[in-house]
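[1] Quick one, fold the following:
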Amino acid sequence: MTTDQAGPVPVVGDRRWKALAVCLTAAFMTLLDTSIVNVALPSVERGLRADEADLSWVMSGYALTYGLCLVPAGRLGDMRGRRQTFLTGLALFTLASAACGLSSGAAWLVLFRLLQGASAALIAPQTSALIQQMFQGPERARAFGMMGSTIGISTAVGPLAGGLLIQASGGPEGWRWVFYVNLPIGVAVFCAALRLLPRSPGPPGRRGECFDLPGVLLLGAGVLALMLPLVQNQQWHGRSKWALLPAGACLLAAFWAWERHQGRRGRAPLIDLGLFRLRSFTLGALLSLVYFGGFTTLFFVYTLFLQNSMGYGALAAGLSSMPFALGAAAGSALGGRLVLRFGRRTVIGGLSTVAVGMAGVVTAVQFVPGRAVAWGVALPLLVAGLGSGLTISPNTTLTLSRVPVGRGGAAGGVLQTAQRIGSAAGIAVVGSVYFAHLAHRGSPATALQLGLLTSIGIILLALVLAYADLRERRSHPEEERKPEAARQGT
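    Down below sits the predicted model:
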């Protein structure tokens, strides 16, 4: 594996935490846009006379380009500097948000949503790489805990934020404020980032490396072939779309062969394949893929159930997800401290807690009838959120713990790409179960329960992976006694 001996660039005193706040604010804004638009779709449909295909692309196009660009964006940050890449992505995201709000037709809105997703991908891997660059040891775990809180809260409060903005603005053009809200935030974060973010020149020779364009094309085509049938599952009818999955697998195999070829020739690959010889990285990325396939589907089917079957408005449906957000914030803060002491056992505890909380949601839906259901599931959602916080941030800390700082951007891109693919796959699977039951005139409550039971099954698969890793580590305790410098990835 290509090694990188460059350690974190010193950032003095409280400035590190201010820089982290800048990064997490930008991350929150971009992650919020994956779900905030959901409750605005009826308003978009009326305002732009958009059809079902347009609405599908407004929602899924962002996730698609976001997932496609994460790894190249991470590699670009490693090569050209994380600060510069972060600022470029933030500027483009802010401009794309303004363009979305000004869109005069559905086609323009779809186009600018695609640009928004690609811009967000420039920001995301720089955040995890900058944490590795600025922090070490317990402080790094605490910083990743704050990042985990950001991920969990942004996922949960998106529908609430969208409902509040639409209700406050009112009228048929209220959906535009879902995008305009990013403008003052984007400008303020950009100005703060100019002052606070550290420069990361990297080790000698890093800036002279060539960007692996064939690798980018192969990886992009492979990820596109995997994600497209998943994000368009409800809109593309028939089975022919699934032929893209084996095509995507072949393209990713070709990408792997190309990257090995690049390494043998002494050229810088897009992804250092030596990262996958790190068990902590490989297991953590796989666990993220599976877990995000389970927990993100909760909001998809639950919000649909409340709005379409229980008659909840956008704001009320958004408020119902707040217990999960509060639990995720508390769990992430706690997980950042526990992971240094308990390691993978923290993740196992978190996954178990999520499964228990979601089982509680299934039970509450059974016994709490009618519109009172949101009150009945509040406590189980709080428990599930707590478990999610104990899962995401500790798993991120463990996954990136041995990654060299100079490869942190590309590694973070791989990790977040796994999360996006997992989310798309989970929504496709759980959504199919939910809609199939409704199509046969089944009870909406039963459809929700079946969907959530499928989600629990996916989460239990992630739990099996975590247990397998823990048993392997107990069989090879010498792996746990590697020097602390290796754990910090320096």
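[2] drop to CA atoms for contacts and neighbour counts, all remaining ones
    Will do.
[3] quick one, helices of the stretch 251-400 of the chain?
    279-295, 297-304, 314-319, 322-342, 344-367, 373-376, 378-400 (DSSP state H, counting those that start in this stretch).
[4] So which of those is the most surrounded?
    Counting by mean count of other Cα atoms under 10 Å, helix 378-400 has the highest mean neighbour count of these, with a mean of 29.
[5] Check which helices and strands that helix sits against.
    Contacts defined by 3 or more Cα pairs under 8 Å, 6 or more residues apart in numbering; DSSP states H and E place helix 378-400 against helix 137-169, helix 279-295, helix 322-342, helix 344-367, helix 408-439.
[6] now the ones you listed as JSON lines including distance to L244?
    Formatted as JSON lines, the entries for the helices and strands packed on helix 378-400 read as follows, by distance: least, Cα to Cα, whole Å:
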{"stretch": "helix 137-169", "distance to L244": "28"}
{"stretch": "helix 279-295", "distance to L244": "19"}
{"stretch": "helix 322-342", "distance to L244": "35"}
{"stretch": "helix 344-367", "distance to L244": "31"}
{"stretch": "helix 408-439", "distance to L244": "13"}
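[7] R176: which of the ones you listed is closest?
    Minimum separation from R176 across the helices and strands packed on helix 378-400 (Cα to Cα) falls at helix 137-169, 8.5 Å.
[8] That closest one vs helix 279-295, what angle?
    Calculated by axes from the mean of the first three to the mean of the last three Cα atoms, to 10 degrees, helix 137-169 forms an angle of 20 degrees with helix 279-295.
[9] What helix or strand is the closest residue to F295 other than its chain neighbours located in?
    Nearest residue to F295 in three dimensions, chain neighbours excluded: S455, at 6.8 Å (Cα to Cα, 6 or more residues apart in numbering). Taking DSSP states H and E as the definition, one finds S455 inside helix 444-475.
[10] Sequence B follows; please return its structure for comparison with A:
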Amino acid sequence: MSTAGSQTADVDPAENRRRWQALGVGLVAAFMTLLDVSIVNVAIPSLDQALHASPSDLQWVLSGYALTFGLALVPAGRFGDARGRRNAFVFGIALFTITSALAGLAPSPTWLVIARLLQGAAAGIVNPQVTGVIQELFRGPERARPFGLLGATIGVSTAVGPLLGGLLIALGGQEHGWRYVFFVNVPVGVIAVILGWRLLPGRQKGHTDRHRLDPVGVILLGVGVLLVLLPLVQEQQWRTPWKWALIPAGLLVLLAFAVWEHRYARTRQPLFDLRLFKLRSYTLGSLIALIYFGGFTAIFFIFTLFLQNGHGYSALVAGLAVTPFALGSAAASAAGGRLVNRTGRPLVAAGLLAVVVGLAATWLALREFPHAPAPWVTAGPLLLAGIGSGLVIAPNQTLTLSQVPVPQAGSGAGMLQTGQRIGSAAGIAAVGSAFFASLASSNGDFTAAFEHSLVVATVIIALALIAALIDIVVSRRHDQ
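    Sure thing, here's the model as predicted:
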């Protein structure tokens, strides 16, 4: 019998059933909050028509969610570590449900932007608790399967967002379909609040964290992340080159955060324990996640623009076109969760290689068959890229968090996901800039713009592959 199997056998059957039910609630919540990162992309044309929003309003509807999502992750993770993950989870889901309803009811662009900002903060509160619950309820190698399921949830929710958005818009029509995109969260959120309170573990009896929640650390991290993210999410709206000065300013604030945390840790529990970066698995895994999400998330952004604006496909067809990627990612994530304990980082490297090859094949297919329907010629290559993605996200998350102590699980997961959000924002800014620059220079040739920006996204993912290969080489030298 495997080690994971032995550990599972030691758990009371009723308790084992309860922890898997708790995981199920967490995965549904994670899916719902991560889905809202991409589902709104296909709703922008109908939302624009219904509310007469300005380009700046539309940009904030898309990027404001990601911005507040990233700001909330680490403080929320630390709060869950200190005060109980159930409390933080239920509060986050309740807030997400209310703000989803407010977004769906929005009578004006300003109302919708404010609702999206609050909705993103709620998503940032929820997600570290899910990872923390896995760390708390599962031990050692048996974490591979739940982390595999979480990785599949992350990958599939991002990829399937345009499809679900297209279906809801087709159901609700051009005038009201965009409201359904937000309303769909409400019944799921209500159920998640009830089940989350019943099933998720509360604060352990006899364990009281008397340490303060490090307000100075919260402010420094928040300001630093905000300064780094703002010019990235507003890249298309802020034309001044001075916006890029915010990034080095943000990095300086983050350096001040690191100095403060190092000193604070001498006497109290810090917001984020910098000693986690002494773990090579955590450091390399976080780096790979940051770079990979920079290329991975941007693909769906430019592909949706290419299909809808360039070729006139409906939101539903644009969503269906990315379904092969979602299916490949879901299937491979399940397999990756079982294989990661035996294969380690080479599995992640193999997945990254498959993504690079799949995206290169997508580029080649569009070049070789320029007059064929784009959703058909890209289906096979995107399936391969999706399979590769499934072997990256879930196994990398398992390896990255495998040595993180349970008391730091929430904040450690929050920092990992903050890197993913920064990577996503930076990738969309870089790849989006390449797309729009090529579009302008080619007199509106969407195919040329997509091919050019796809190369940029592929190069970014290739950098993540190099980082994984370096980790493999260093590990083998240590083992010799």
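[11] Post the TM-score for the overlay when you can.
    Once superposed, chain against chain, the TM-score is 0.95 (TM-score structural alignment, normalised by the length of the second structure); 469 aligned residues with a Cα RMSD of 1.5 Å.
[12] quick one on the thing from earlier: mind checking the helices of the stretch 251-400 of the first structure for the one nearest to A106 of the first structure?
    With Cα to Cα as the measure, helix 314-319 is the member of the helices of the stretch 251-400 of the first structure nearest A106 of the first structure (21.2 Å).
[13] That closest one: average distance to aligned residues in the second structure?
    Helix 314-319 of the first structure: mean distance to aligned residues in the second structure after superposition is 0.5 Å, counting by mean Cα distance after the TM-score superposition for the first structure.
[14] so what does that helix touch, helix or strand wise?
    With 3+ Cα pairs under 8 Å, 6+ apart as the test, helix 314-319 of the first structure has helix 137-169 packed against it.
[15] of all the helices and strands packed on helix 378-400 of the first structure, which lies closest to A257 of the first structure?
    Evaluated over these, closeness to A257 of the first structure peaks at helix 408-439, with 17.1 Å, by Cα to Cα.
[16] Counting by contacts, list what the closest one packs against.
    Helix 408-439 of the first structure packs on helix 52-80, helix 106-134, helix 213-231, helix 279-295, helix 297-304, helix 378-400, helix 444-475, going by 3+ Cα pairs under 8 Å, 6+ apart.
[17] returning to that earlier point: so what corresponds to the residue nearest to F295 of the first structure in the second structure?
    Correspondence of S455 of the first structure to the second structure, assessed by TM-score structural alignment: A457.
[18] L251 of the first structure too?
    Using TM-score structural alignment, L251 of the first structure sits opposite V253 in the second structure.
[19] Wait, its match touches V218, no?
    No: between V253 of the second structure and V218 there is no contact under Cα atoms under 8 Å: 11.7 Å.
[20] where do the contact lists of those two overlap?
    Here V253 of the second structure and V218 have no joint contacts, going by Cα atoms under 8 Å, 6 or more residues apart in numbering.
[21] Check whether S108 of the second structure really touches L51, as I assumed.
    Yes: assessed by Cα under 8 Å, S108 of the second structure is found in contact with L51 at 6.0 Å.
[22] Could you report the neighbour count for D14 of the first structure?
    9 (other Cα atoms under 10 Å).
[23] Ignore what I typed, I meant T153 of the second structure.
    The burial count for T153 of the second structure: 26, using other Cα under 10 Å.
[24] and it, what does it touch?
    Counted by Cα under 8 Å, 6+ apart, T153 of the second structure has contacts L27, A30, F31, A330.
[25] ok, now G148 of the second structure?
    S333, A334, G336, G337, R338, A394, P395, T398.
[26] any idea which of these is closest to I387 of the second structure?
    S333 (7.9 Å).
[27] ok so, going back, looking at the helices and strands packed on helix 378-400 of the first structure, which is nearest to L114 of the first structure?
    helix 408-439 (15.0 Å).
[28] what's the closest non-adjacent residue to the match of L251 of the first structure?
    Closest to V253 of the second structure by Cα to Cα, 6+ apart is G224, at 5.0 Å.
[29] mind checking how far the counterpart of the one you found in the first structure is from Q232 of the first structure?
    Mapped onto the first structure by TM-score structural alignment, G224 of the second structure lines up with G222. Distance, G222 of the first structure to Q232 of the first structure, by Cα to Cα, to the nearest Å: 16 Å.
[30] more crowded one of the two?
    Per other Cα under 10 Å, whichever of G222 of the first structure and Q232 has more neighbours is G222, with 24 against 18.
[31] quick one: contacts for that one?
    Contacts of G222 of the first structure by Cα under 8 Å, 6+ apart are A247, G248, A249, C250, L251, L252.
[32] The first one against A225, yeah?
    Spelled out, it's A247 of the first structure. Yes: look at A247 of the first structure against A225 with Cα under 8 Å: they come within range, at 6.7 Å.
[33] Which residue of the two possesses the greater neighbour count?
    Neighbour count, other Cα under 10 Å: between A247 of the first structure and A225, A225 has more, with 23 against 15.
[34] Quick check: that one vs G294 of the first structure, distance?
    Distance from A225 of the first structure to G294 of the first structure, by Cα to Cα: 21 Å.
[35] related to what we said a few turns ago, now, of the contacts of G222 of the first structure, which are buried?
    Among the contacts of G222 of the first structure, those classed as buried by 16 or more other Cα atoms under 10 Å are G248, L251, L252.
[36] What distance do you get for P75 of the second structure to V126 of the second structure?
    11 Å.
[37] the more surrounded of these two?
    V126 (31 against 27).
[38] Give me the nearest residue to the equivalent of that one over in the first structure, chain neighbours excluded.
    Matched by TM-score structural alignment, V126 of the second structure corresponds to I123 in the first structure. In this structure, I123 of the first structure finds its nearest non-sequential neighbour in F86, 4.9 Å apart by Cα to Cα, 6+ apart.
[39] likewise A225 of the first structure?
    Closest to A225 of the first structure by Cα to Cα, 6+ apart is G248, at 4.7 Å.
[40] do L87 of the first structure as well
    Once flanking residues are discounted, L87 of the first structure sits nearest to F190: 6.5 Å by Cα to Cα, 6+ apart.
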